[in-house]
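# next one to model:
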Amino acid sequence: FFSDLSKDYTARPNNNALFFSIFLPQSTSQTMSILYEDEFVRLGQFTLFVKNYHFPTKKTKSISLEAITTLWFEEQETCKSSTTKIWGKASSASIYWALDVKRSLGSLSPRPPAKSNVVVEVGAKLRVGFSVENIDEFMDAIRTLLDYHVIIVNYINLP
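Reported below is the predicted structural model:
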């Protein structure tokens, strides 16, 4: 009946997700539960997608929301440049940044609406950093999805 019964569907939190993953194309099931999206990030019901993450392919990094233990955020204009980088690993912090060519410009260049930097800890050696265009909308959406144990800090001051 089904061509691939070997998939493990037990990790899905409800039967509706199972139905959608079996009977609907992957792109349809993912777009149905997008709570926030901009040019840097897409937030789904169970997954955070960081766009333009991997160097040099610019592929998207998928992060399970259950894996996030700590989240830091700060406006780019007030964020210390020593903890940020346009793309790749920041030298002074254990953060790997997704691509944003204007992240480290600070007040040197006029920018459209203020963006923010976000860093998430997922239990790996490197934290994941990315930009967000509308931090209020992003934080409102992600707060409803994260476990109550997740620590949220409104500044990025990492060693």
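# please make it C-alpha for all contacts and neighbour counts, starting now.
OK.
# you'd agree residue 130 is up against residue 97?
Yes: using C-alpha atoms under 8 Å, residue 130 is in contact with residue 97, at 5.6 Å.
# which strands and helices sit next to the longest helix along the chain?
The longest helix of the chain (DSSP state H) is helix 135-145. If you count contacts as 3 or more C-alpha pairs under 8 Å, 6 or more residues apart in numbering; DSSP states H and E, helix 135-145 packs onto strand 36-37.
# elements contacting the strand it packs on?
Short answer (3+ C-alpha pairs under 8 Å, 6+ apart): strand 36-37 packs on strand 41-43, helix 135-145.
# would you do the same for the sequence below? I want to compare the two.
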Amino acid sequence: MFREAGFVYLYCAIEQYEDGALKTMVKSQTTAHIARGMSNLGDLGFMVGVSLLYGFPYGSEDSIRATLDFTREWVDKGVVKLVSESVLSFHPGTPEGKDKNCFFDRTPPNYGHPWDRFEEGQWYHPSHVTPKYLEKILTASEEWFSHALVRNRHSWVKRNIT
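Below you'll find the model as predicted:
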């Protein structure tokens, strides 16, 4: 139906590709649902953009690696054309953000590299989200998605394998 209506591109959130993380985030989908959905979109000929989300306090190196591996698989298959990376941030009105200065017209508490490479990277995050943590993710991401369009807060980067 969507293809007949002219839709050729869909944007969806993977966030984390690890069942424990999805359950803790109170998401209704599982990795099996995500994999089946990606397969269906690919079979129908859709180009897909995905959102990955890092910085969960309960996240692990394994969950990040699983997310990167899964996304890389679909980039390599030519289905995923855009990877958008975000870092968990505390928003006004949430329990985590209630004591923060959340006026987004003010100078953010984190700015410059690597914070500006992530959507909402400049604002408030769990204490374990440090520049070193983000650098590890950026390095892995650049290696994993070397031939995809990677969207970060201030950059659209098309990388080609040489």
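# TM value for the aligned chains?
Overlay of the two chains. TM-score (TM-score structural alignment, normalised by the length of structure 1): 0.30; 85 aligned residues with a C-alpha RMSD of 5.3 Å.
# still on that earlier bit, I'd like the helices and strands packed on strand 36-37 of structure 1 as a markdown table, with mean neighbour count and distance to residue 70 of structure 1 appended.
Shown next, in a markdown table, are these (neighbours: other C-alpha atoms under 10 Å; distance: least, C-alpha to C-alpha, whole Å):
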| stretch | mean neighbour count | distance to residue 70 of structure 1 |
| --- | --- | --- |
| strand 41-43 | 21 | 16 |
| helix 135-145 | 15 | 12 |
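# let me have those in JSON lines, adding distance to residue 15 of structure 1 as columns.
Below are these laid out as JSON lines (distance: least, C-alpha to C-alpha, whole Å):
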{"stretch": "strand 41-43", "distance to residue 15 of structure 1": "21"}
{"stretch": "helix 135-145", "distance to residue 15 of structure 1": "19"}
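# one step back: helix or strand right after the longest helix of structure 1?
Under the assignment DSSP states H and E, the closest C-terminal helix or strand after helix 135-145 of structure 1 is strand 151-153.
# list the helices and strands the lengthiest helix in structure 2 packs on?
Ranked by residue count and defined by DSSP H, the top helix of structure 2 is helix 61-76. Judged by 3+ C-alpha pairs under 8 Å, 6+ apart, the packing partners of helix 61-76 of structure 2 are strand 80-87, helix 131-144.
# and the ones you listed, which is most packed in?
Greatest average neighbour count among those goes to strand 80-87 (a mean of 23), per mean count of other C-alpha atoms under 10 Å.
# let me know the angle separating it from helix 61-76.
150 degrees (axes from the mean of the first three to the mean of the last three C-alpha atoms, to 10 degrees).
# what's strand 80-87 of structure 2 packed up against?
So strand 80-87 of structure 2, by 3+ C-alpha pairs under 8 Å, 6+ apart, packs with strand 47-54, helix 61-76, strand 149-152.
# quick one: end-to-end length of stretch 21-39 of structure 2, please.
21 Å (C-alpha to C-alpha, to the nearest Å).
# nearest to residue 34 of structure 2, out of the helices and strands packed on helix 61-76 of structure 2?
For residue 34 of structure 2, the closest of those is strand 80-87, at 13.1 Å, according to C-alpha to C-alpha.
# sorry, back to before: quick one: closest of the helices and strands packed on helix 61-76 of structure 2 to residue 39 of structure 2.
Of all the helices and strands packed on helix 61-76 of structure 2, strand 80-87 comes closest under C-alpha to C-alpha, at 10.9 Å.
# no further queries at this time; thank you.
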